[in-house]
Every structure is written in structure tokens, then in C-alpha cells.
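K.L.:
no sequence on this one, just coordinates:
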């Protein structure tokens, strides 16, 4: 039997690789998607082979990740529960898709993942497999009673790795889980499970990898320009870049100025609340700038309709329905809304804050001559027209007020009842 394991080299998948080989007497093929983990990938192949894998695929998917996953999500303005930029969520369908391709190439009967039985990732991985390769078996060790008996907690897993000589970053002192990609780094579990614990306190500075603390950021603000074309950022500070180049540049700029830190308690798809700490420097800047570009170029009703769908779109990404027909249909609508989202946004970055410092577009719907508080030289808008506009829109309010007043005056009498006259 061949099993392709989504392998990161972290605590969970290091233990799982060895356990799968023993449990199923199977050939384990490790798969790692390079989606921006940076130094985490160093020595990964050797580590996987030493831990028991017969092969280890490491595929560079960074450009595809930025172009086909992050950028469409930014176009949608997606943010989950008002705070989470969906960095982990958006990575899972790409990882699962690429893992399926390796399974097909190797003739594997099953794929496996290290997602816990309490989290969202198990759903995201398995919904993707169901949509793209329903014939493949999915093995989820964290839902196997035998695995849980052997490893009831992270401390037992850390001890196992120490016994086997498998190097991992987690320790008994700081056993939090970290997940990094081009969009963000997430931190959860361990010492972070107490929502009263201050993740941004000075003593926890060493936890963060992408951003400096805002109080340690430069005392001088930095200005940056982003050029957009049909809803996608194509250049930073006048330099044309690929989507991957955009993300790397903005991550560096945002990290330098302490931008994109979030500490939130979120609602998992499986029903429980969880506490997560996130660093999303580039994604936060891009999300903010994109909205500024839309404010200048997008029709009001189109914007309001799209905005009404943001919570739904964000849920689809968070829950794992990237390859669902409803997300694909919704994306087609999003693409249509972005046709005129073209122009330049100027931002000021300063100590964890992003401030707009200007925006312009060749297809701007903002017309100073019409919006001016001075005399309108175009006469495109006649203030006298507002009288009828307001009267018509106020009609239902006046009627409701009259009915309410009449009812209050005669509590037992319908407001529209006719007075009976004697003969």
C-alpha cells in the first residue's frame, strides 16, 4: 500500500509519518507544498527520509498560490468574522490538490494529513479530496482511536520525537503550533489556549517571525504605492511584479512597520471556539489598498451587492468549500465586479497602522465637478431634484408615523377605521 502524506516536518506530521508506516505496513511518500514557509523547508527532504518516508516531494507552488488563490480571495474582499484574513484556510485546497496529483503519479491508494480531529483543516483537506478525487481513501490519524491512545497530547508527541531523534521546534515549555505560508503565520494551542494571556506582551516577542512589534517599528512613516489592474495588484512603488513578487514585497514592508498582527477568538466550522494569533503583513496591506481602489472605481450597487456576499464567501473559504460549485459561481461574479478596479493607491505605513494617502484612476467614478460643494459647472446634478427624491423615499416613513400616532391616541381603534355616524 502507498500513502501520500501532507508533510510539513513539524511535530504532528513527523510523528504521523513514523506511525503510519508502522500501523499500515505501508510505503509512505511525503509531500510538502512550498507555499512560502521559507527556512522551515531547510533539510526537510533529508528529515522525511530519515523519519521513514520512501520519497519526499517538495513542490514550489508559491506563484500559483499567490495568483490563483490569494489574489482571487483579495478581489472578493474576504475576511472571516471581521478579523481573520484566511491565510491558513486558503492554503489547504492548493496543498490537497497538489497532493492528489502526487498520489496519481505514484499510484497511491490513499492520502493522509496531520490535521487534528478538532480543527478546520481536516474538513478543508477532505472536502477537496471529495471534490477532486473521490476514489482516494483519506487517512486521518488524529481520528484513529489507536493513535489517540498512544499520543493523547502534544507532550507525548514531543517525547516520541526526542526518543526517535526527530528534531522539532515545539518544546514542552512552549508547545504552541505554528503554520507559515506566503499569506501569514498562525499560532495556536499550548500557551495560547488561555484567551487572557497577552500574546503581544514584550516577553512574547520571540514568538513572532514576520513582524516587529509596532512600538519597535521605525519612528518615520513610509509611503508606498500599489498599482491595480482589474482588481489585481500589478506593481509596488512603480515596479511591476508577479503576484508572488507583490506578496513578498508587501510582507517585507508590512513586517518592517509592525502591520498585520491579530489576536482573535474565532468560531470553528466543527462547532467550538478557538483562539488564534496571526501575522498577515502583506495581506493586510493588499486588502486595505484594494478596498481603497474599489471605493473610487466600483459602482455603488455592485459594491453593496458584493459586500453583502463577503461573509458568505469568507465562510466558504474558511469551511473548506473552495472547489464547491457555489464558490466557483460566486468567483465568476467577483471577477465581473473587478473589471474597472484599475488605478493607483498611495498608503502611509506607520507603527502598525495603514493610512490612505491618495488614490487615482483613469476610470474613476468620482467626479469632483459633480461632488463639489461649490457651483457645479457641469449641471449634472440639480439640487431641486432632491425634493421629490426625498419626498418619495419618505412616504412610507410618514405613513408609518401617522398610523403610530393615531394608534397611540386611540389604542383600541384601528388607525384607518371610519367613524360611524348616527341616523
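P.N.:
Happy to help now that I have it. Note that the structure is predicted; figures quoted are calculated from it, not measured.

K.L.:
can we go C-alpha only for contacts and neighbour counts from here?
P.N.:
OK.

K.L.:
and the helix or strand where residue 22 lies, what does it pack against?
P.N.:
Assessed by DSSP states H and E, residue 22 sits inside helix 11-24. Counting contacts by 3 or more C-alpha pairs under 8 Å, 6 or more residues apart in numbering; DSSP states H and E, helix 11-24 packs against strand 27-34, helix 44-51, helix 154-164.

K.L.:
for the ones you listed, which one ends up most surrounded?
P.N.:
Mean neighbours per residue, mean count of other C-alpha atoms under 10 Å, is largest over the helices and strands packed on helix 11-24 for strand 27-34, with a mean of 24.

K.L.:
so what does it touch, helix or strand wise?
P.N.:
So strand 27-34, by 3+ C-alpha pairs under 8 Å, 6+ apart, packs with strand 2-6, helix 11-24, strand 55-60, helix 87-106.

K.L.:
and the helices in this structure?
P.N.:
11-24, 44-51, 62-65, 71-75, 87-106, 121-132, 145-150, 154-164, 243-256, 281-297, 300-319, 325-337, 368-371, 385-409 (DSSP state H).

K.L.:
give me the most central residue, the protein.
P.N.:
residue 86 (1.5 Å; C-alpha atoms, centre = their mean).

K.L.:
rewinding a little: please list the residues outside the helix holding residue 22 that contact it.
P.N.:
Around helix 11-24, the neighbours that count as contacts under C-alpha atoms under 8 Å, 6 or more residues apart in numbering are 1, 5-8, 26-28, 30, 48, 51-53, 113-114, 141, 157-158, 160-161, 166, 168-170.

K.L.:
put this next to the previous one:
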């Protein structure tokens, strides 16, 4: 079963400590006869990571990396994405997609630090994550070797995975022996649920599945107001309290979650070609999106705002498909960031039973002019000017239909 040992001497594995990646760890050792370095990232998934270290040590791993990347995740990936008001296919806030380039980047960096000649991940051959990890790796280290066990091995069922684990003395928790009702991926921005019981797009998900949000029907009967301050497009404070990016998103998750805000059930188009049903919880991100658009509404020039809206779907698709480190994404980011220089202000939201309604917005330098929009008498706008404006814009229509 072993490949030529010279093919790979050392590999860095994205390791969660769960059953699947523990099997991959042993499979890499057996199949490639190589040394394995494990990398476990804390991006706010809410799990204790020290057990991953103990499992790796138990399996003979000498180089173990466990890193808290929460602040970097929000500051350098989530916030830049939210400056564009990014939604994939009009609905998905890209919670899983935006985490993958950060993990892929650290895999490559750790490979360089440890002298590894390969990286490995546990993404399946049917999904988007394999593309995201590998496009990131190739962009940052073009000569990197990538090992994707799910595309190589013949462990194609739960039973075969468990049999492999038992044959190699890998502990199998009782709750992992049966088929999981769905797959779950969590980070500080969201939780995603896919597969198994959710594969039928007509089947409603069980309410006890959700972890970040209460059922909107069970949310408080009294609305809650929240104010979010922005500086140059990034959120900096909640209800007047300045917070780091990671702590700010965590605070918004708590506030939005208790009001049932941020649940989405959708069928999306995967990059590999198939449609997939996913259910997502993104409470803090939902509040951020609404608040950011509100502040932009009083600070951005009309054409700058419309241009952002036009390029956003392209930008969202690049992130969804794994092209975070592509030159076109970086070029679009430069344009987006330029528009954010004036996006400083505050939005006030009213949260109630699953909804987050903007009820106020203000900015120290605002383009909103009460003098111009009032229906009362004013001295700054001559309504007679509108006649010529309309006739000039109608000229081509009149000529075309003469």
C-alpha cells in the first residue's frame, strides 16, 4: 500500500482532531511513509482544541501547530469581504468560503517553516473546499505538492472508515459510529449544515440543529436596538464600546443570535458543477451587512455605490470559488477599499424575532442633505430645472420612436 517514500518526506496536515482527519493522519503515515506535521486553527469554531494536540501526540506527531487565528480571520478576511457587502447568489454570506484561504495560507507557511514538501487536507472530491485550499496553496507556493486523500483512497463509506480506524487503534467515539444526520462546519462568522438529512431541498431542517440562533418564534417579545459604528468601512464599536474585530463579531453574534437573526436555507451552485442545499447561521454577519449598507447610503456617492453593487457578484463568486489570492480579486479589493475612505458613521438596528431592520443612520461627513430633499419650501433646488433634465434624457427615446 505504501508509495515510494521519496515522493513525500514531510507533509503538513490540516488537522481538526476528529475521526476523519485522524484517519487521514495515519493513512498518510502508512501510504506515503512520511513524517506528518499537524496544523489546527482556531477561527472561532467554539471547540476546545487541546484534545487535538493530545490525539496528535498519541499518534506519534512531533511537530504540532495549534494557533488562534480569530483576530486575523476577522480583520484580514471577513472585514475586507464585508466592505463589498458580499453575497453569493444574493443570499449566502460566504462564511465557509472566506475561512479557507486563511487556513490554506497557514498550511503553506508552516510547510515552509518546517521544511515540508507537501500539504494535505480532508476535503472531499465533490465539494468546494478542495478547490479553495488548493488554489490558495498554488497561488502562494506554485511548486507545492497537495495530497487529497479523499481523491486517492478507497475508503468510500462510513463503515470502511470505522473499520480502518479500528484496525489502526484510532479511537472511534460512540457518536461517530452511526451516520451523522448532516455535516457541520463552524467558525466565528457562521455555522453551515449540509448533507444527509438536508439533501432533500423540500425537507425542513429540525429546529434543534441550530446552535448560534434561537428559533425566531422563541425570541424575546421585546425588540432590542443595537448601534454599530464604522470607520472607513470597518465596524469598530457596538453600542459605543470599541472592540477588536474578533470580539466585535462575537458580540454581534450574541446579540443577533438571541433574536433569531441570520438563518438562511438555500440551494447554491457549487464551483464543481452540482447544486447543493445548505443551511446557514450568520447572526453577526447579518447585522454587519445591514449596518454597513446603511452607513454607505449616507456617505457614498451614487455612482460609486452603484459600481460597488455591480461588481459585488463577481467579487462574491471569486471568493466562493477559491480565488482570494488571485490578481483580479486583489484588484477589485483595491477599488472597493478606495470607496470606503468616506464610510464612517453609525447605523441603528431594531432586532425582533428574526428580523434586523435599519431604523437610523448618521455620519460626521454625510451626503444626505435635508435642505435638498425636504418637501417644504427651500432655496437650494429650483424645481424648474427638472424639465430640461427630463427632456435631455428623453431625447434618444423620442428620436428612436419618431
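P.N.:
That came through fine. Owing to the predicted nature of the structure, the values given are computational and were not obtained by experimental measurement.

K.L.:
picking up where we left off before, any idea which of the helices and strands packed on helix 11-24 of the first structure gets closest to residue 119 of the first structure?
P.N.:
helix 154-164 (14.9 Å; C-alpha to C-alpha).

K.L.:
sorry, back to before: the helix holding residue 22 of the first structure: how far from the chain's middle?
P.N.:
29 Å (C-alpha atoms, centre = their mean, to the nearest Å).

K.L.:
ok, now stretch 219-226 of the first structure?
P.N.:
For stretch 219-226 of the first structure - counting by C-alpha atoms, centre = their mean - the centre lies 24 Å from the chain centre.

K.L.:
now which residue in the first structure aligns to residue 376 of the second structure?
P.N.:
In the first structure, the residue matched to residue 376 of the second structure (TM-score structural alignment) is residue 374.

K.L.:
residue 283 of the second structure too?
P.N.:
That one, residue 283 of the second structure, aligns with residue 281 by TM-score structural alignment.

K.L.:
where's its match relative to residue 79 of the first structure, distance?
P.N.:
14 Å (C-alpha to C-alpha, to the nearest Å).

K.L.:
okay, residue 213 of the first structure and residue 145 of the first structure: tell me how far apart.
P.N.:
For residue 213 of the first structure relative to residue 145 of the first structure (C-alpha to C-alpha), the value is 42 Å.

K.L.:
quick one, what contacts residue 137 of the first structure?
P.N.:
Residue 137 of the first structure neighbours (C-alpha under 8 Å, 6+ apart): 109-111.

K.L.:
of the residues you listed, grab the buried ones for ChimeraX.
P.N.:
Selection command for ChimeraX covering only the buried members of these, criterion 16 or more other C-alpha atoms under 10 Å:
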select :110,111
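
K.L.:
out of the contacts of residue 137 of the first structure, who's nearest residue 93 of the first structure?
P.N.:
Closest to residue 93 of the first structure, out of all of the contacts of residue 137 of the first structure and judged by C-alpha to C-alpha, is residue 111, at 13.9 Å.

K.L.:
in the second structure, point out the residues matching stretch 30-37 of the first structure.
P.N.:
So stretch 30-37 of the first structure sits over residues 38-45 in the second structure, by TM-score structural alignment.

K.L.:
what comes into contact with that stretch?
P.N.:
Contacts of stretch 38-45 of the second structure (C-alpha under 8 Å, 6+ apart): 12-16, 49, 52, 56, 61, 63-70, 73, 99, 103, 107, 186-189.

K.L.:
if any of these are buried, give me the ChimeraX selection for them.
P.N.:
In ChimeraX syntax, the buried subset of these is picked out as below (16+ other C-alpha under 10 Å):
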select :12,13,14,15,16,49,52,56,61,64,65,66,69,70,73,99,103,107,186,187,188,189
